[in-house]
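A.B. asks: the sequence isn't on hand, but the structure is:
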């Protein structure tokens, strides 16, 4: 059963709660498929199953609250927290992942929190890492709120309108809206990842032999 088919079996009120909870837990630092659930629920909103406005508000709220809790956890746990997580979840919190995310944060600060919402790895690490690096909370909160609204609200709106267009012009093929949205999201993610990788390379120290030469 696909995610959207599964969501259709749940009352609309619980769809809002479920989407907000999964996105909140993902933002808190737990590896969950928040983006897949949001896109699937937004596609259902284009079919009239749920209200897109309420969905966008719940998704944005879950993202903002989850990131804020993650910030507090990171602030209290510090780097030892990531060492423990790296041992338990090496695929998501391994030393290489943490080092790359930290380089992006040190270079871009608030922008890393904002744009991190659109990148799977940074979406999980943004809150805890910002807290562990002692980013001032007011700066984190501004980037967190703007990023959460832009990502959750923007994704909901984009998929909703794409789904409406697909239903209108391609009856029986509303999945096209989901495919287009996923391709757009994948393209945006790859572009942001390349930017993040370039920023990380720029932060790498120059070898002493090269400097001497």
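C.D. replies: Great, that's in hand. Remember, predicted model here, so these are calculated numbers, not experimental data.
A.B. asks: for the rest of this, base every contact and every neighbour count on C-alpha atoms.
C.D. replies: Will do.
A.B. asks: now do the lengthiest helix in the chain: distance to the chain's middle.
C.D. replies: Criterion DSSP state H: the longest helix present in the chain is helix 52-88. Put simply, helix 52-88 sits 10 Å off its chain's centre (C-alpha atoms, centre = their mean, to the nearest Å).
A.B. asks: I'd guessed residue 49 sits against residue 10; true?
C.D. replies: No: using C-alpha atoms under 8 Å, residue 49 makes no contact with residue 10, being 10.2 Å away.
A.B. asks: included below, for side-by-side comparison, is a second structure:
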């Protein structure tokens, strides 16, 4: 949080959008921490909570959709060519394809709440040739739930945490 806070204070919701977008696209960035930090800043009146919510939601949806396009139009050939070097065997690919065929929307929604899956969600859905419309709807639903949880809870309970855990937040 200490690394992210100066960017949030200086660039506001624009920095938050970029962090969440890039994390949703697949970059190993602390998106969830940035959302919590921005929500806590909003609870203190330093950022507009509406702007925080919109930046997070739009960044998450656009990032996952960009990752989906990358996976759909280039990821599969890369995995078929180099996947064996990272343990992505033909059997593993078939298992993941079956998972996306049967439970793709649930996987996309649920992956939003799991750190590494959140980063790879769009790319893998695209590689597995999940249909775009169900992906988009599940992506919107997952992003809406995730955004609501991680913006509302810190915003509503920010004063409580500040009062009771002030020393930990330094």
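C.D. replies: Nice, I can see it. Since we're looking at a predicted model, the values are computed, not measured.
A.B. asks: TM-score of the superposed pair?
C.D. replies: Aligned and superposed, the two chains score 0.82 in TM-score terms (TM-score structural alignment, normalised by the length of the second structure); 166 aligned residues with a C-alpha RMSD of 3.0 Å.
A.B. asks: before we move on, the earlier item: neighbour-wise, which of residue 49 and residue 10 of the first structure wins?
C.D. replies: Higher neighbour count among residue 49 of the first structure and residue 10: residue 49, with 16 against 12, using other C-alpha atoms under 10 Å.
A.B. asks: that one maps to what in the second structure?
C.D. replies: Under the alignment by TM-score structural alignment, residue 49 of the first structure pairs with residue 46 in the second structure.
A.B. asks: returning to what we had before: in the longest helix of the first structure, which residues are buried?
C.D. replies: 52, 55-75, 78-79, 81-83, 85-86 (16 or more other C-alpha atoms under 10 Å).
A.B. asks: other SSEs contacting it?
C.D. replies: Helix 52-88 of the first structure is packed against helix 12-28, helix 34-46, helix 90-93, helix 95-108, helix 120-132, helix 137-148, helix 154-169, with contacts defined by 3 or more C-alpha pairs under 8 Å, 6 or more residues apart in numbering; DSSP states H and E.
A.B. asks: again, only this time at 7 Å
C.D. replies: Using 3 or more C-alpha pairs under 7 Å, 6 or more residues apart in numbering; DSSP states H and E, the elements in contact with helix 52-88 of the first structure are helix 12-28, helix 90-93, helix 120-132, helix 137-148.
A.B. asks: stretch 9-21 of the second structure: which residues count as buried?
C.D. replies: Across stretch 9-21 of the second structure, burial judged by 16+ other C-alpha under 10 Å covers 12-21.
A.B. asks: repeat that for stretch 186-194 of the first structure.
C.D. replies: 189, 192-193.
A.B. asks: circling back: can you say which of the helices and strands packed on helix 52-88 of the first structure is nearest to residue 40 of the first structure?
C.D. replies: Nearest to residue 40 of the first structure, of all those, is helix 12-28, at 9.8 Å by C-alpha to C-alpha.
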